[in-house]
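S.K.: structure, please.
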Amino acid sequence: MIQSMTGYGKAVLQLPSKKVTIEIKSLNSKNLDLNVRIPSYYKEKELAVRKKLAKTLVRGKVDFSIFVEMTADETSTTINHGVVKEYMQQLRNVVQTGNSSDVELLKMAVKMPDALKTEREELDESEWAEIKKAIDIATKEIVQYRTDEAASLEIDFRQRVANIKTYLKEVKALDGDRIENVKTRLQKAIDDLKVETDENRFEQELIYYLEKLDINEEKVRLANHLDYFLETLDSPDSNGKKLGFIIQEMGREINTTGSKANYAPMQKAVIQMKNELEQIKEQILNVL
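M.R.: Got it, this is the predicted structure:
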């Protein structure tokens, strides 16, 4: 079962003193490009979070964020009273008038360095255990999103492969007419020259020429690649890179068939196959 690399997952956790929101977003990328944004007091857990995301999401441009909103009346930021008083006194000395307002001086003082102090919050392991559960929920959500997104892609892939198989049948049906057309054109070219030819030598040259235009191997290989593509879609793992390699091989066989076709009706069928394959190529870039 394939997965898309596009996804979104979110979980909201209400703790006694704060609201924690976890968000995971992903887009397509050749490899895993992981960007983690978390508060400083959770930094020691960042490596574990990265390992978990890498194991679960595998590939894609992934943005992981933890947002914390304080909901309790308490705050970790307090006014440094001694520093603020000293600033105000120095400001009075600078003004040197009795008209200075303490309110105005206070507004200036609290903007000075070290007027406010923030106590570093230590990591609470029991709190992190709850956050870890929320991360698991958000991760499951993004995996489900990727799976749902890929379901529509898979339907499109199967339809386009079926279309290519239909055009391949058309190519096979036209092959007999193509050979006769080539023989007729060569015979006409000889007749137009109005020269005598050795029939045996002409047949030998014709056989050699037709061998160069033979597309039986291309038809067999393309049919095998189409079946292998569907088998890979049915596999339990999502392997976008493998599907991409199969598509490359399919493209080679279709291109070779087109270069050997030398027959307008067959070339039209080849163009249709190329069109279907290009549509698959565009979408396969988003498969995990």
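
S.K.: C-alpha only now, for contacts and for neighbours.
M.R.: Will do.

S.K.: what about Phe245, how many neighbours?
M.R.: 12 (other CA atoms under 10 Å).

S.K.: and for Pro265?
M.R.: Pro265 has 15 neighbouring residues, counting by other CA under 10 Å.

S.K.: work out for me the element it sits within.
M.R.: In this structure, Pro265 sits in helix 264-284 according to DSSP states H and E.

S.K.: do Gly9 as well
M.R.: Counting by DSSP H and E, the element that carries Gly9 is strand 7-14.

S.K.: now Glu253
M.R.: Take DSSP H and E as the rule and Glu253 turns out to sit in helix 240-261.

S.K.: chain center to that helix: distance?
M.R.: Centre-to-centre, helix 240-261 and its host chain are 22 Å apart (CA atoms, centre = their mean, to the nearest Å).

S.K.: again, but for stretch 9-17
M.R.: 28 Å.

S.K.: so which residues of this structure form strands?
M.R.: 7-14, 18-27, 32-37, 60-70, 77-79, 116-118 (DSSP state E).

S.K.: can you give me the helices in the stretch 101-250 of the chain?
M.R.: When secondary structure is read from DSSP state H, counting those that start in this stretch, the stretch 101-250 of the chain shows helices at 102-109, 125-193, 199-213, 216-234, 240-261.

S.K.: and those: which comes nearest Thr71?
M.R.: helix 125-193 (14.9 Å; CA to CA).

S.K.: could you give the angle of that closest one to strand 18-27?
M.R.: With axes from the mean of the first three to the mean of the last three CA atoms, to 10 degrees applied, the angle from helix 125-193 to strand 18-27 works out at 10 degrees.

S.K.: just checking, what packs against helix 125-193?
M.R.: Applying 3 or more CA pairs under 8 Å, 6 or more residues apart in numbering; DSSP states H and E, one finds that helix 125-193 makes contact with strand 7-14, strand 18-27, helix 46-57, helix 216-234, helix 264-284.

S.K.: please provide the structure for the following sequence as well, for comparison with the first:
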Amino acid sequence: MSLRSMTGYGQMTCANDRVRVTVEMKTVNHRFAEFHIRVPREWLALEEVSRQELARHVHRGRLDAFLSLEWVGQTADVVVNWKLLDSLIEAEQILLRRFGKDIEAHTVRDWLKFPDVVQVVSPSTALDEIQDVVLQCLREAALKLVDMRIGEGSRLETSFREKLAQLEEQLSLVRRHDGEAIANKHAQLKARLEQLRVEVEPERMAQEVVLLVDRSAVDEEIVRLASHIEAFRDTIAQSGPVGRRLDFIVQEMHREVNTIGAKAADAKIAAAVVEMKVLVEQLREQVQNVE
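M.R.: Have a look, this model is predicted:
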């Protein structure tokens, strides 16, 4: 399975000789798989099987799906709850007699809008027959959505590889300047001592240089950061949802870059660290949209 983003859209209409089903769905970023499915109230029994079908296609992200059903060649029955309506009108007449003109009487249209007074009863159709059309429509809409997520995922992968290459270039600069830093620190310390006209034994000078280098050495961080870059590449080449793993790797990258910046006193290294921070932050933002 190719790298997928968590952003997508799918729409499909399917029908048989009794019913026409329209499905529209979209997905956005989310830490987990979260499905919100809206179906007509009389077909709420379809919600769970719809969720199971969608879970086969979407493994992470928030999905909003909207299902509408339209009867083909059949009409729904309109049923009036006369008992409820009679009771409501009787209660209103009592109120009118008690309070007179202070209360405005309901019109026929008002009563028709009252909850449960009018009900629309769908034609008698087997749930299994409706379910087959709904699941087919969901499946085809989900495939369109997945195609869009794969396309966006492909663009993300290209961007990832470009940024990883740029990150490696900056890491190479850090590695090269870190090696030069030893000689620079020795020269700076020697120049400072000469300025102060202080004579120091060669052994003592070597110890001081070692201490300075040890406090600012970033070779371990360089190795770990290079390892994280390779792990990132390996992960985006894997199949299945990898977004959470990529998020963890980027956190570790961020940690190593910050440590390099805190330890290194070299100006060239500091400039490279700034560039690496920008690249890692861009990776972090993009990873948030990977399934």
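
S.K.: what angle sits between the helix holding Glu253 of the first structure and helix 216-234?
M.R.: Using the same axes, to 10 degrees: helix 240-261 of the first structure against helix 216-234 is 160 degrees.

S.K.: next, the mean deviation of helix 240-261 of the first structure compared to the second structure.
M.R.: On superposition with the second structure, the mean distance recorded for helix 240-261 of the first structure (mean CA distance after the TM-score superposition for the first structure) is 1.3 Å.

S.K.: can you tell me what part of the first structure stretch 258-277 of the second structure aligns to?
M.R.: Taken onto the first structure by TM-score structural alignment, stretch 258-277 of the second structure occupies residues 255-274 there.

S.K.: quick one: buried residues of that stretch?
M.R.: For stretch 255-274 of the first structure, burial by neighbour count (16 or more other CA atoms under 10 Å) applies to 255, 257-258, 261, 263, 266-267, 269-270, 272-274.

S.K.: which of the residues you listed sits closest to Ala129 of the first structure?
M.R.: Taking those together and measuring to Ala129 of the first structure by CA to CA, the closest member is Lys274, at 52.7 Å.

S.K.: distance of the residue mapped onto Asp128 of the second structure from the first structure from Gln267 of the first structure?
M.R.: For Asp128 of the second structure, the aligned position in the first structure is occupied by Glu125, per TM-score structural alignment. Counting by CA to CA, to the nearest Å, the separation of Glu125 of the first structure from Gln267 of the first structure is 67 Å.

S.K.: try Glu127 of the first structure
M.R.: Distance, Glu127 of the first structure to Gln267 of the first structure, by CA to CA: 66 Å.

S.K.: what about Arg120 of the first structure, neighbour count?
M.R.: Using other CA under 10 Å, Arg120 of the first structure is surrounded by 10 other residues.

S.K.: swap that for Gly73 of the second structure, sorry
M.R.: Neighbours of Gly73 of the second structure using other CA under 10 Å come to 8.

S.K.: tell me which residue of the second structure matches up with Lys241 of the first structure.
M.R.: Aligned counterpart of Lys241 of the first structure in the second structure: Arg244 (TM-score structural alignment).

S.K.: so what's that match up against?
M.R.: Glu291 (CA atoms under 8 Å, 6 or more residues apart in numbering).

S.K.: equivalent analysis for Gln251 of the second structure, please.
M.R.: Taking CA under 8 Å, 6+ apart, we find Gln251 of the second structure in contact with Arg284.

S.K.: name the nearest of the buried residues of stretch 255-274 of the first structure relative to Lys45 of the first structure.
M.R.: Among those, and counting by CA to CA, the member closest to Lys45 of the first structure is Lys274, at 49.1 Å.

S.K.: kindly tell me how buried Leu106 of the first structure is, as a neighbour count.
M.R.: Residues lying near Leu106 of the first structure (other CA under 10 Å) number 15.

S.K.: brain fart, Val121 of the second structure
M.R.: 12.

S.K.: for it, give me its contacts.
M.R.: Counting by CA under 8 Å, 6+ apart, Val121 of the second structure makes contact with 76-79.

S.K.: now do Leu171 of the second structure
M.R.: The contact partners of Leu171 of the second structure, by CA under 8 Å, 6+ apart, come to 222, 226, 272, 276.

S.K.: in TSV, list those along with distance to Val209 of the second structure.
M.R.: Listed next are those as TSV, based on distance: CA to CA, whole Å:
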residue	distance to Val209 of the second structure
Ile222	21
Ala226	27
Ala272	24
Met276	28
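
S.K.: so which of those comes closest to Lys163 of the second structure?
M.R.: Using CA to CA, the shortest approach to Lys163 of the second structure within the contacts of Leu171 of the second structure belongs to Met276, at 9.5 Å.

S.K.: what residues are up against that closest one?
M.R.: 167, 170-171, 257.

S.K.: the contacts of Val121 of the second structure: which two are farthest apart?
M.R.: Greatest spatial distance among the contacts of Val121 of the second structure (CA to CA): Ala76 and Val79, at 9.6 Å.

S.K.: with that, I have no additional questions.
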